[in-house]
Structure formats: C-alpha cells, structure tokens
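>>> Got a sequence here, can you build the structure:
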Amino acid sequence: MLDLQKYRAKICLTAGGMLILENRVLLIKHHRLQRWLCPGGHIETNELPHIAAQREFWEETGVEVVAKNVGKMIDSKHSEYLPAPIFFNLHWMYRENYHARLKNQPVVKGSKGCEQHLGLTYLVRPLSGAKKIRDMKLKPQLHEVDDIGWFSLDQVKNMTDIWSDIYQEFVLGLKLINGDEN
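Sure, this is the predicted structure:
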C-alpha cells in the first residue's frame, strides 16, 4: 500500500461531489490537469467539507447539489452529525512531485502552495430533485473546466485521460446508490 504520509509535504484540504444519474457519472475535464475528475476544489477557511463540495460542484458545473449521507445519523442534543464522504484520500497534486521526492529533487508547488491534497468526495444529489440527465442544465466554469459530460462505467473504464482511481470510485458510487454495499 502506498504511504504518502512519509513526505513532509504541504497538504491542502479539498472536497468534491460525485453525481450519478441513470447509471452515469458527471465529470469535468480539469483545465490545468487535463484529466477528467469529479467536480471539486479547495475547502475555504472555516468551511465545512460537505458545504465546500456543494459550492465547488455548483461553481464548476452550474448544478446545485446536496451531499447525501451514506452512513447512519445519530439524533443528538450535543453534536451535529454531518454527511460522511464516500472517499477520503491523500494524493500528490502533481504526480511528478512524488517521483521528484523519491529522487530528493525539488518539487513544483500549486497555486496555494499545495503539494498534496487530502480529498473528501461526497455522493451528491441535485437540489432540484431531478432524476433524469435530460432535466439537468449544465453551465461549466470555463476558466477551470475544459469540458463536462455524463459517462457510463464502460466509458470511464476506457478513458485514457483519467486516473484509474476515478473508475474505482465510480464502481463503488454505483454500488452505494443501488443499495449494494459489498
């Protein structure tokens, strides 16, 4: 198993949303990375992660969403229980930095000085209640998003400009929305 914690990298918190309708996932093609991803971005100071995921999703796609809770909620008089992410991962912002660290070479820092992202991905649903792709009105944020689209599992599996993790996350996302948690 990969151990990215052993590097003293600057870590930034990010949050994103996975929207699945009609067994298709909505992905954006990130302008700078030139990769297909779930919409998301940096968590702002004092912002809750699920709120950041909802905000970033809307900013990048024009679609208002709500983070779904896939876990059990507890009724409490002392704590507020928040939606749980379906994924929580640590990754290099630039893959080249990982290889540079292995060779004790300098790394490239991102726009916020980030080297690694600690990313939380939430399963989201449209605030409008839309159940069909044809009912969705997409308005991509053109300075960050080169393209936007709905993709089936087979399409995601065969993409070349996507990280393999996205396919694996989509598989699990489909299982969660279809009630198969195994």
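>>> make it CA atoms for all contacts and neighbour counts henceforth
Fine.
>>> what's the neighbour count on the closest residue to Leu174 other than its chain neighbours?
Spatial nearest neighbour of Leu174, excluding adjacent residues (Cα to Cα, 6 or more residues apart in numbering): Asn23 at 6.9 Å. Other residues lying near Asn23 total 15 when counted by other Cα atoms under 10 Å.
>>> What residues does Asn23 make contact with?
Applying Cα atoms under 8 Å, 6 or more residues apart in numbering to Asn23 gives the contacts 152-153, 174.
>>> ok, 10 Å please
150-153, 170, 173-174, 177-178 (Cα atoms under 10 Å, 6 or more residues apart in numbering).
>>> Also Ala15?
38-43, 48-57, 85, 87-88, 117-122.
>>> PyMOL command for the buried members of those?
This is how PyMOL selects the buried members of these, with burial counted by 16 or more other Cα atoms under 10 Å:
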select buried, resi 38+39+40+41+42+43+49+50+51+52+53+54+55+56+57+85+117+118+119+120+121+122
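>>> Filter the contacts of Ala15 down to just the ones in strands.
40-42, 87-88, 117-122 (DSSP state E).
>>> Now the second one, please; I'll put the structures next to each other:
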Amino acid sequence: MATPDFIKAVRATAGHQLLHLPGITAVVFDDEGRVLLVRRSDNGRWTLCGGIPEPGEQPGVAAVREVYEETAVECVAERVVLVAAEPQPVVYPNGDECQYMNITFRCRATGGEARVNDDESTEVGWFPLDTLPPLTEAEVFRIKQALTDEPTWFATMPAH
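Coordinates of the predicted model:
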C-alpha cells in the first residue's frame, strides 16, 4: 500500500520501530447488496477498501476518499460499525511496523464504475455476499457488522 508522505517523514527519524496509527475501513454496498473489494497488489489478497486518514482529515471523509482513490467508486459513509485496535502489528516487507486503531464505516455506493484506480490494487469487483473470495476473519466480521442494525461494535474487555 502506498505510504502517505506524513508517515514517510516520521519514518525518516523513527526508523522501522512500531508506530500506532489510525486506520479506516470502508464496507461499501451497492443497490444490489453486493460488497466492493480490491485485490491488493502487494500480497494478492482480496480485501475491503481502507487506508490512513491524512492529518486533520475526518475519518468518514478519509473512508470516502480511500474508496474513490482505490476503485473510482463514489460513496457516502452512512455509519460507524466498528472501532477496534488491530490485535497484532503489521510488519511490512521493508521492516516497518504499524499497529492500527481501525474505524470501520458502512458506506453506500452513489456513482462511478468500479475499476482499478491506483497502483495499490490489481483488481476491483463487486461480490454477492454468498460468493465472497477468501477474506480474513476480521474482514468477514466487519462485513457482518455492517449488515446489522446493532450499535457500533467495540471491545469492552482487554484482549488476552
């Protein structure tokens, strides 16, 4: 995934040490109830759209921006469905370590044609919920939470 310039500036002095960063995920549905996924160019896995908010950028605005940047799909963020610290740090191929505090939004597509719109993905597609490609357990949970009318999910007990 492309590293934002402000993270590159921090890395210039922090090196590869663990950074705690905000992250957003967008679970985007179309009018047919399909979910929008991208195939990452770095590891070939299908995933939900997401990224890091820019300094001062509101998380919902970042979700909408990331979806458009990655897929050319226009959407609106409807609600927060999940707030969670990722349980394990991500270690990137260059040695950088990051642990994300993720805010997941349910979004509704409003326009645009789904296509690869940057170098972060190799494919983009709409998937019916009963024919999803392999996803992580966390991504499946985010989709399930986005489909419910439950309040925003967050952990109330420390992870063990």
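>>> And the TM-score between these chains?
Put the two chains on top of each other and the TM-score (TM-score structural alignment, normalised by the length of structure 2) is 0.71; 133 aligned residues with a Cα RMSD of 2.5 Å.
>>> Going by neighbour count, which of the contacts of Asn23 of structure 1 are buried?
By 16+ other Cα under 10 Å, the contacts of Asn23 of structure 1 give 150-151, 170, 173-174 as buried.
>>> can you tell me which of those residues lies nearest to Asn97 of structure 1?
The shortest gap between Asn97 of structure 1 and any of the buried ones among the contacts of Asn23 of structure 1 belongs to Phe170, at 26.1 Å (Cα to Cα).
>>> my hunch is that that closest one is in a strand, does that hold up?
No. Counting by DSSP: H, G, I helix; E, B strand; the rest coil, Phe170 of structure 1 is located in no strand; its state is helix.
>>> could you check the distance from Leu48 of structure 2 over to Asp42 of structure 2?
Remark: distance between Leu48 of structure 2 and Asp42 of structure 2 (Cα to Cα, to the nearest Å) = 14 Å.
>>> quick one: the helices in structure 1?
49-61, 95-102, 153-158, 164-177 (DSSP state H).
>>> Please render the ones you listed as a markdown table that adds distance to Leu27 of structure 1 to the earlier fields.
Formatted as a markdown table, these follow (distance: least, Cα to Cα, whole Å):
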| stretch | distance to Leu27 of structure 1 |
| --- | --- |
| helix 49-61 | 9 |
| helix 95-102 | 20 |
| helix 153-158 | 10 |
| helix 164-177 | 10 |
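>>> And for the aligned residue in structure 2 for His143 of structure 1, nearest residue in space, chain neighbours not counted?
Matched to structure 2 by TM-score structural alignment, His143 of structure 1 sits across from Asp119. Once flanking residues are discounted, Asp119 of structure 2 sits nearest to Ser41: 7.1 Å by Cα to Cα, 6+ apart.
>>> Can you pull up the most central residue in structure 2?
Centroid-nearest residue in structure 2, with Cα atoms, centre = their mean: Gly50, separated by 2.3 Å.
>>> Hmm, Val67 and that one touching each other?
Yes. In this structure Gly50 of structure 2 lies within contact range of Val67 using Cα atoms under 10 Å: 7.1 Å.
>>> what residues do the two have in common as contacts?
Shared contacts of Gly50 of structure 2 and Val67 (Cα under 10 Å, 6+ apart): 25-27, 38.
>>> before we move on, back to that, what residue of structure 2 takes the place of the residue nearest to Leu174 of structure 1?
Checking TM-score structural alignment: Asn23 of structure 1 goes with Gly33.
>>> Tell me how far Pro49 of structure 1 lies from Cys12 of structure 1.
12 Å.
>>> Oops, could you answer that again for Leu48 of structure 1 instead?
From Leu48 of structure 1 to Cys12 of structure 1 the distance is 14 Å (Cα to Cα).
>>> which residues does the closest residue to Val124 of structure 2 other than its chain neighbours contact?
The shortest distance from Val124 of structure 2 to any non-neighbouring residue, by Cα to Cα, 6+ apart, is to Val38 (4.4 Å). Contacts for Val38 of structure 2 (Cα under 10 Å, 6+ apart) come out as 44-50, 67, 70-71, 114-116, 120-126.
>>> Done for today, thanks.
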